[in-house]
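**Q** no sequence on hand, only this structure:
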């Protein structure tokens, strides 16, 4: 064979081998998507992923991330939350956070302000590792905590601590769209240094006549407008026409319980809308727990101690996904093979088998098997 013909044949053979190798690499074992992701980590055919573009520390115990989501993101309504997932030590961990920016932000990015829990997993991880370029996974926006359309003529926002984020989103959305109604924003913090958006709230107060900002400090007796914990007197001082306003509440459980108690007593609970990301309040006793809890997928079994299935799974060394721990995000849903479970929020019993349940708000009653 002539030399040039041999070279051409060798070149063609090399291209075929290379092409075959690329196809094989792209289809085994991960598929084409996996290799596209290596080039562009934001790319996904279905998942919402977001790149961190900015990291700031607004207070000593919080971190604010600005995120650029990929094209799968469908947007959100002010007040809703997302489930953010990161991989920690090889395990995907998920938590719920509410965007704090206006839903009409022009560049399409998201702002998440996260209170750092020293006993947690995700928030300390983000505090230590979040930097521009980090890619996280997001869910689509979820939750029924948002402003209705058309907007009410009078709105009362009440928040405490990091619960400021969803109502801050509401306030930013309203002011950006030149809302002409009345807004009162009552926010509780330990001290003035713990108010996450203190400077911006000052700017909003100075710029918008229809917005009243009321600051309440629980551990500071000077400055601000109110001092101590929420009370009927605080409510009247913030907005004496509160019964006529639609109230949106997010904060720690003691604050939320206090507000609910007053609204229930006055028969205006239909005016109160709330969001909570705290552990559920159990309405059932764990003293009479009996039977065993089996995790059929892993072959693990434990003696039932009456706590939620999620808690018992974690105590058994398992790592099921979860987000909110209060039954609103569906991250921890798993199939119940058999047995009876009790909803710790309502006390309702369910004896049906082969159904999906939320691990975080259900506890075993006697012998139960879960596909985990």
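**A** Great, that's in hand. Just so it is clear, the structure is predicted and the values come from calculations on it, not from any experiment.

**Q** going by C-alpha atoms from here, please, whenever you check contacts or count neighbours.
**A** Will do.

**Q** which residues touch stretch 18-28?
**A** 31-32, 34-35 (C-alpha atoms under 8 Å, 6 or more residues apart in numbering).

**Q** in ChimeraX, select just the buried ones from those residues.
**A** ChimeraX command restricting the contacts of stretch 18-28 to the buried ones, with burial defined by 16 or more other C-alpha atoms under 10 Å:
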select :34
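
**Q** what's the closest of the contacts of stretch 18-28 to residue 248?
**A** Comparing these against residue 248 with C-alpha to C-alpha places residue 34 closest, at 42.4 Å.

**Q** quickly find the element holding the closest one.
**A** helix 32-39 (DSSP states H and E).

**Q** tell me the buried residues in the helix or strand that that helix is followed by?
**A** Next in sequence after helix 32-39, counting helices and strands by DSSP H and E, comes strand 48-56. By 16+ other C-alpha under 10 Å, the buried positions in strand 48-56 come out as 48-55.

**Q** do the same with stretch 123-136
**A** If you call a residue buried by 16+ other C-alpha under 10 Å, then stretch 123-136 has these buried ones: 123-124, 126-127, 130-131, 134-136.

**Q** ok, these vs residue 257, which is closest?
**A** residue 123 (25.4 Å).

**Q** is it fair to say that closest one lies in a helix?
**A** Yes: counting by DSSP: H, G, I helix; E, B strand; the rest coil, residue 123 falls inside a helix.

**Q** nearest residue to it in space, ignoring adjacent ones along the chain?
**A** residue 116 (5.0 Å; C-alpha to C-alpha, 6 or more residues apart in numbering).

**Q** spit out the contact partners of the spatially closest residue to residue 198 that is not a sequence neighbour.
**A** Excluding the flanking residues, the one nearest residue 198 by C-alpha to C-alpha, 6+ apart is residue 192, at 7.7 Å. Counting by C-alpha under 8 Å, 6+ apart, residue 192 makes contact with 198, 217, 220, 223-224.

**Q** what is the nearest of the residues you listed to residue 260?
**A** Nearest member of the contacts of residue 192 to residue 260, counting by C-alpha to C-alpha, is residue 217, at 20.1 Å.

**Q** then this one, side by side with the first:
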């Protein structure tokens, strides 16, 4: 079958076979995976929950992993990474994504405003190493903040579906109760699993501001509570030193967790995932040299921005996905010169090395093969 597809692919050059098949039906593909949106729910302000029916290529996900979704906006295909919120091993093979419409987020805003049942999107296989161990530990602590709830919620739902017998705490931080997605699922899990504790925190809100259904007496909901720190950790999970902890959320939450676990010499028990780029400080006033995009014959003065941004400013259209160093879609070969990794601040000048355009900036003259 593969040989036949290769033959047809050759005969349809210069366009791949899937470009012709999509004219018949958008989800009819030979190799490229796609998904049809079957349900759209906008029950949480500023977010949209999509249920996707993938093509036959889908092999499922492990709770905590992410997928890339591709949409065409104004004639240009854009891809972004999102984590499924449903438990792994879903029998109907559908995927559920809850997407926060971030300010300035091109794809998230587009899906929030325009996603409808019947829309077809590109889809990649699930990836990422943020996942529960196959041998479940006796105690698990799940911590999330804001839109970081999605991979952690998938873990919680997977453990609930498995009938996990161990001790578990789920701690989530949000700006207000109405911004917590999937509240019905959280309340149901808390009611059904007596060894699970679900704790919701709304830092900065008055204690009288909490509202919600009767299930809030099951979920430890606290307005006016503090941010994540050692005292909070001791309150909700005094056994955390014996547990495996999984954290996903904004930078302050991640930094606080790392600081605590490193101080307690428990760094090996902390597992984190973040979907925001936290660049190392760069003095744009020191930017100098020329960036030579040798594959296109284009050169431009170094502005200090990422190589992806500088390539786009020069009129090029390199492939990219997450724009934050997760998906590796924008990898290209640095032929010569020195670049700085904006996540770590480290520089590298070894010739002919593949680098990620979205998280690397040139230091002086650089030749990149795009």
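**A** That came in fine, so what should we check first? All figures in this text were calculated on a predicted structure; none of them were measured in a lab.

**Q** let me know the helix or strand that residue 257 of the first structure is in.
**A** Using DSSP H and E, the element containing residue 257 of the first structure is helix 253-265.

**Q** which residues touch that helix?
**A** Against helix 253-265 of the first structure from outside (C-alpha under 8 Å, 6+ apart): 160, 229-232, 249-250, 269, 272, 276, 278.

**Q** output the longest strand belonging to the first structure.
**A** Counting residues, the longest strand found in the first structure (DSSP state E) is strand 333-343.

**Q** show me what contacts residue 142 of the second structure?
**A** 152, 156, 168-171, 245-247.

**Q** ChimeraX command to pick out the buried ones of the contacts of residue 192 of the first structure?
**A** A single ChimeraX command selects the buried members of those (16+ other C-alpha under 10 Å):
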select :217
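
**Q** quick check: end-to-end length of stretch 228-242 of the second structure?
**A** 19 Å (C-alpha to C-alpha, to the nearest Å).

**Q** tell me, that stretch lands on which residues of the first structure?
**A** Aligned using TM-score structural alignment, stretch 228-242 of the second structure spans residues 230-244 in the first structure.

**Q** residues of the matching stretch that come out buried?
**A** 230, 234-235, 238-239, 242-243.

**Q** hang on, the earlier thing: and which of the contacts of residue 142 of the second structure is nearest residue 28 of the second structure?
**A** residue 152 (32.6 Å).

**Q** in the first structure, what residue corresponds to the closest one?
**A** With TM-score structural alignment as the criterion, residue 152 of the second structure matches residue 167.

**Q** mind listing the strands for the stretch 1-150 of the second structure?
**A** 34-41, 47-54, 67-73, 76-82, 95-100, 120-123, 139-145 (DSSP state E, counting those that start in this stretch).

**Q** so which bit of the first structure is the second one matched to?
**A** Pointing back at strand 47-54 of the second structure there. The aligned range for strand 47-54 of the second structure is 62-69, by TM-score structural alignment.

**Q** what distance separates the matching stretch from the centre of its chain?
**A** 13 Å (C-alpha atoms, centre = their mean, to the nearest Å).

**Q** and that stretch against the second structure, how far off on average?
**A** With mean C-alpha distance after the TM-score superposition for the first structure, stretch 62-69 of the first structure departs from the second structure by a mean of 0.5 Å once superposed.

**Q** contacts for that stretch?
**A** Counting by C-alpha under 8 Å, 6+ apart, 42, 48-58, 108-116, 126-127, 130, 196 sit against stretch 62-69 of the first structure.

**Q** quick one: the helices in the stretch 151-300 of the first structure?
**A** Under the criterion DSSP state H, counting those that start in this stretch, the stretch 151-300 of the first structure contains helices at 164-176, 198-207, 232-238, 253-265.

**Q** make TSV from the ones you listed and add distance to residue 322 of the first structure to it.
**A** Putting the helices of the stretch 151-300 of the first structure into TSV (distance: least, C-alpha to C-alpha, whole Å) gives the following:
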stretch	distance to residue 322 of the first structure
helix 164-176	21
helix 198-207	32
helix 232-238	35
helix 253-265	20
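
**Q** can you say which of those is nearest to residue 316 of the first structure?
**A** Nearest to residue 316 of the first structure, of those and by C-alpha to C-alpha, is helix 253-265 at 28.4 Å.

**Q** how big's the offset between the closest one and the second structure?
**A** Relative to the second structure, helix 253-265 of the first structure is 1.0 Å off (mean C-alpha distance after the TM-score superposition for the first structure).

**Q** which positions in that helix come out as buried?
**A** Result for helix 253-265 of the first structure [16+ other C-alpha under 10 Å]: buried residues 253, 255-256, 259-260, 263.

**Q** between those, which is closest to residue 296 of the first structure?
**A** residue 253 (35.0 Å).
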